[in-house]
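[1] could you work out the structure for the sequence below:
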Amino acid sequence: MRILQVASEAVPWAKTGGLADVVGALCVHLAAAGHEVILALPRYRDLNAPGPEPDSPIVPVSAGPAASVGVRTTGSGTGFDVWWVDAPDLFDRPGLYGTPDGDHPDNALRFATLVRGALGAARALDWRPDVIHAHDWQGALAPVFVREDAKGGQGPAPATVLTIHNMAYQGSFALADARAAGVKRSAALTQGRRVSFLKGGILTADRVTTVSPQYAHEIGTPRLGFG
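    All right, here's what the predicted structure looks like:
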């Protein structure tokens, strides 16, 4: 089975929390089980392990409003490849999500571009995944965009899975930020007067999972569901 993982972090390259540990381990185990796995990650400025070389081949991709987006491919050394979504204007800066002064103000555009870059690379390289597995709000637009593409007649849609690692972070943005990111307003995404990337993923993915049965129970409660 061909599986495209879309995440904002994974060990050993980039980590702020447990998301990175789970994604990195999952890719290794799926590859060891015989699946063809590709992990899409942003090409951040600061990586904890080697990423692509500056002069490595780059495949230009269409990624919405963001300019100069390409994808570079490297091996992981553990049985799967990594697609690095290379958008210097968005990812060549300090901090994965922000600085001590606060979140990056264009995070909606940054992670919409991550998802579009991953999907665009699959088209450009003619690599058709059977499953697209998105992680947390940063990857949650993947099932949204896959459904939009299917309605637009872009061929059979892959199955989509969204895993919630931390429900407290939902990718909630002002409508203007979503528009600037090229994200269409829809009932699935709208939450009050804002847009929630995580909500959109939950409502459009074929399957929604969490990191454990216990966490699945916890986020179904009023206190930890953050609804």
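
[2] from here on, just use CA atoms for contacts and neighbour counts.
    Will do.

[3] and the closest residue to residue 34 other than its chain neighbours, what does it touch?
    Distances taken as Cα to Cα, 6 or more residues apart in numbering place residue 1 nearest to residue 34, at 8.0 Å, with adjacent residues excluded. Contacts for residue 1 were tallied using Cα atoms under 8 Å, 6 or more residues apart in numbering; they are 34-36, 129-131.

[4] filter these down to just the buried residues.
    35-36, 129-131 (16 or more other Cα atoms under 10 Å).

[5] nearest the geometric middle of this structure, what residue?
    The residue lying closest to the centre of the chain (Cα atoms, centre = their mean) is residue 139, at 2.5 Å.

[6] mind checking how far it is from residue 205?
    Residue 139 sits 11 Å away from residue 205, going by Cα to Cα, to the nearest Å.

[7] residue 125 too?
    Distance from residue 125 to residue 205, by Cα to Cα: 24 Å.

[8] neighbour count winner among the two?
    Higher neighbour count among residue 125 and residue 205: residue 205, with 24 against 10, using other Cα atoms under 10 Å.

[9] not counting the helix ranked longest in the chain itself, show me its contacts.
    As assigned by DSSP state H, the longest helix anywhere in the chain is helix 107-124. Here helix 107-124 makes contact (Cα under 8 Å, 6+ apart) with 6, 8, 40-42, 59, 61-66, 69-71, 83, 85, 90-91, 97, 128-129, 138-139, 141-142, 145, 171, 173, 177-178, 180-183.

[10] next, the second sequence, to be compared with the first:
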Amino acid sequence: MAKKILFINQEIVPYVPETDLSHMGKALPQVMQESGHEIRTFMPKWGNINERRGQLHEVIRLSGMNLIIDDTDHPLIIKVASIVQTRIQVYFIDNDDYFTRRQMDKDENGMDYADNGERAIFFARGVLETVKKLRWVPDIIHVQGWMGAVVPLFIKKAYYDEPSFANTKVVTSLFPNQMTSDLAPNFKKCLEFRDITADTLTKYNEVFDATELAKLAIDYSDGVIAAHQDTEADWMNYAAEQGIPTLAYPGADFGKAYEEFYEKI
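    Model prediction:
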């Protein structure tokens, strides 16, 4: 059965260098589109993306909203481009402070940016607010990459009564840990939004490392996929312990397994 699937990707080739994550960022939407599903695809507008080469342009009607994070207004800018070979349209979440003047999740010295937690929150909320404006109602939201790890929480606790997301199922793909440092101490406080309160987050440590972030994503997902053969077994075991449906790494020919998993949840 054809579904409407929203892909929230941390990386997509050809806009950023080839990695396992960026490869799947392109391959998964492409496979699902070719299988007859209706898709929308989002990623951050990382500062190393060449806008001219990628033919990105701003979508004025979707831009202009301010998102408040840590008591500061951050303007949301939406850009769009198409991957020519696949006819996949990609929406980019942009902001001068969080993305334009940076590299990706790591700086020029290979160190995680200190405000990566805030950037992840801005990205997640930016995607969800933009989907609302598109008046498009996804059946499935599929998150790939830790930068989207807060999306399941927001869907289930902050946007659950929005018509766009009321009946949406959330799938999280887990990849090997890319984080080299913990998120900033203010991350947990910055997560508080609408019905997400300090009480919502009491089970989590005050400082989030990669495992704590994975647990947060898992707890609010309807299904969890090991998207790589080296995905941390402890994370998948945690998902199983919570009674959440899981899919073991299906190998390179993943399309049918993913479609069956969508139906299962």
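
[11] and the buried ones among the contacts of residue 1 of the first structure, which is closest to residue 50 of the first structure?
    residue 36 (21.8 Å; Cα to Cα).

[12] which residue in the second structure aligns with that closest one?
    Using TM-score structural alignment, the equivalent of residue 36 of the first structure in the second structure is residue 38.

[13] what sits against its match?
    Taking Cα under 8 Å, 6+ apart, we find residue 38 of the second structure in contact with 2-5, 32.

[14] and the strands in the first structure?
    When assigned using DSSP state E, the strands of the first structure occupy the ranges 2-6, 36-42, 59-60, 70-75, 81-86, 98-99, 102-103, 131-135, 159-164, 172-174, 190-191, 194-196, 207-210.

[15] same list (these) but as a markdown table, adding distance to residue 153 of the first structure.
    As requested, the strands of the first structure are exported to a markdown table (distance: least, Cα to Cα, whole Å):
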| stretch | distance to residue 153 of the first structure |
| --- | --- |
| strand 2-6 | 21 |
| strand 36-42 | 24 |
| strand 59-60 | 23 |
| strand 70-75 | 24 |
| strand 81-86 | 25 |
| strand 98-99 | 37 |
| strand 102-103 | 36 |
| strand 131-135 | 18 |
| strand 159-164 | 16 |
| strand 172-174 | 29 |
| strand 190-191 | 24 |
| strand 194-196 | 25 |
| strand 207-210 | 22 |
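
[16] what does the residue nearest to the centre of the first structure align to in the second structure?
    Under TM-score structural alignment, residue 139 of the first structure pairs with residue 148 in the second structure.

[17] ok, residue 118 of the second structure - how many residues close by?
    21.

[18] what do we get in the first structure for it?
    In the first structure, residue 118 of the second structure lands on residue 109 (TM-score structural alignment).

[19] and if you look at residue 205 of the second structure?
    Checking TM-score structural alignment: residue 205 of the second structure goes with residue 192.

[20] please apply the same query to residue 88 of the second structure.
    For residue 88 of the second structure, the aligned residue in the first structure is residue 80 (criterion: TM-score structural alignment).

[21] so how many other residues sit close to its match?
    19.

[22] quick one: it from residue 217 of the first structure, how far?
    32 Å.

[23] residue 18 of the first structure too?
    19 Å.

[24] same thing with residue 97 of the first structure?
    For residue 97 of the first structure, the distance to residue 217 of the first structure - Cα to Cα - is 28 Å.

[25] out of the two, which sits in the more crowded spot?
    Neighbour count, other Cα under 10 Å: between residue 97 of the first structure and residue 217, residue 97 has more, with 18 against 12.

[26] what sits against the aligned partner of that one in the second structure?
    Taking TM-score structural alignment, the alignment pairs residue 97 of the first structure with residue 105 from the second structure. Residue 105 of the second structure sits next to 112-113, 116 when contact means Cα under 8 Å, 6+ apart.

[27] same deal with residue 180 of the second structure?
    111-112.

[28] which residue packs closest to residue 41 of the first structure, ignoring adjacent ones?
    Nearest to residue 41 of the first structure is residue 84, by Cα to Cα, 6+ apart, at 5.2 Å.

[29] what is the neighbour count of that neighbour?
    24.

[30] got it, and residue 103 of the first structure?
    Residue 103 of the first structure, neighbours per other Cα under 10 Å, totals 12.

[31] for residue 155 of the second structure, same thing?
    The number of residues packed around residue 155 of the second structure, counting by other Cα under 10 Å, is 23.

[32] distance of it from residue 142 of the second structure?
    For residue 155 of the second structure relative to residue 142 of the second structure (Cα to Cα), the value is 12 Å.

[33] swap in residue 68 of the second structure?
    Distance from residue 68 of the second structure to residue 142 of the second structure, by Cα to Cα: 25 Å.

[34] looking at those two, which is more packed in?
    residue 142 (27 against 13).

[35] so how far is residue 47 of the second structure from the more buried one?
    Residue 142 of the second structure is 24 Å from residue 47 of the second structure, by Cα to Cα.

[36] with residue 55 of the second structure instead?
    Counting by Cα to Cα, the gap from residue 55 of the second structure to residue 47 of the second structure is 15 Å.

[37] more neighbours, these two?
    More crowded of residue 55 of the second structure and residue 47, by other Cα under 10 Å: residue 47, with 19 against 12.
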